[in-house]
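Peer 1: Please find the sequence and the predicted model below.
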Amino acid sequence: MSHVIIRGNNGRRHEIDFDNAEITVEVYANEENVELVIEALDEGHPSEKKRFALVNIPRPAFDKAMAEMARSKGTALKAVD
């Protein structure tokens, strides 16, 4: 079951639960940011009601997390600025 949970600046928790829906993940990267676009392929929902998450990560934090994961041979991943 795929899901995304974030906590905003106001402390509120926001969750996107994709249940068992098929999802697509697109990754866009430049020198400053890595952007993940995760979207449920809900055929029955209108486009304005589709479940999706857009995650924008500073490139240095993403690179550091990937390097740590590679060194730890695939164990838990934690990004640190």
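Peer 2: Arrived safely.

Peer 1: only C-alpha atoms for contact and neighbour calcs from this point on.
Peer 2: Fine.

Peer 1: can you give me the helices for this protein?
Peer 2: 59-71 (DSSP state H).

Peer 1: From the centre of it, give me the residue that's furthest out.
Peer 2: residue 44 (23.3 Å; Cα atoms, centre = their mean).

Peer 1: another one to put next to it:
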Amino acid sequence: MSHVIIRGENGRRHEVDFGEAEITVSFQASEQTIELAIEADDPDRPSHRKRFALANIPRHLFSKAMADLARQDRQAGKSPKT
């Protein structure tokens, strides 16, 4: 079950629960940011009611997180899945 949870600056929690719906994930990158878009395939919902999540992350932080994950996998003896 896919879901996204964020807590806004005002402290409120926002959740997108995709349930068992098929999801589409797209990934865009520029020199400064990485954008990750996740959208549920909800053919019965009007476009303004579709479930989605969009994250824009500074590229250097995303790259660091991926390198840290690869390092942890290597230290644990895990090989990347292909």
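Peer 2: Good, I have the coordinates. Predicted model, so just to flag it, every value in this text is computed and none were measured.

Peer 1: coming back round to it: what's the distance between the residue farthest from the centre of structure 1 and residue 16 of structure 1?
Peer 2: 17 Å (Cα to Cα, to the nearest Å).

Peer 1: next one: residue 9 of structure 1
Peer 2: For residue 9 of structure 1 relative to residue 16 of structure 1 (Cα to Cα), the value is 17 Å.

Peer 1: more neighbours, these two?
Peer 2: residue 16 (14 against 7; other Cα atoms under 10 Å).

Peer 1: how about the nearest residue to residue 26 of structure 1 once chain neighbours are set aside, what does it touch?
Peer 2: Closest residue to residue 26 of structure 1 apart from its sequence neighbours, by Cα to Cα, 6 or more residues apart in numbering: residue 37 at 5.1 Å. Contacts for residue 37 of structure 1 (Cα atoms under 8 Å, 6 or more residues apart in numbering) come out as 24, 25, 26, 27, 52, 53, 54, 55.

Peer 1: The first one maps to what in structure 2?
Peer 2: Residue correspondence to structure 2 (TM-score structural alignment): residue 24 of structure 1 is matched to residue 24.

Peer 1: And for that match, the neighbour number?
Peer 2: If we define neighbours as other Cα under 10 Å, then residue 24 of structure 2 has 11 of them.
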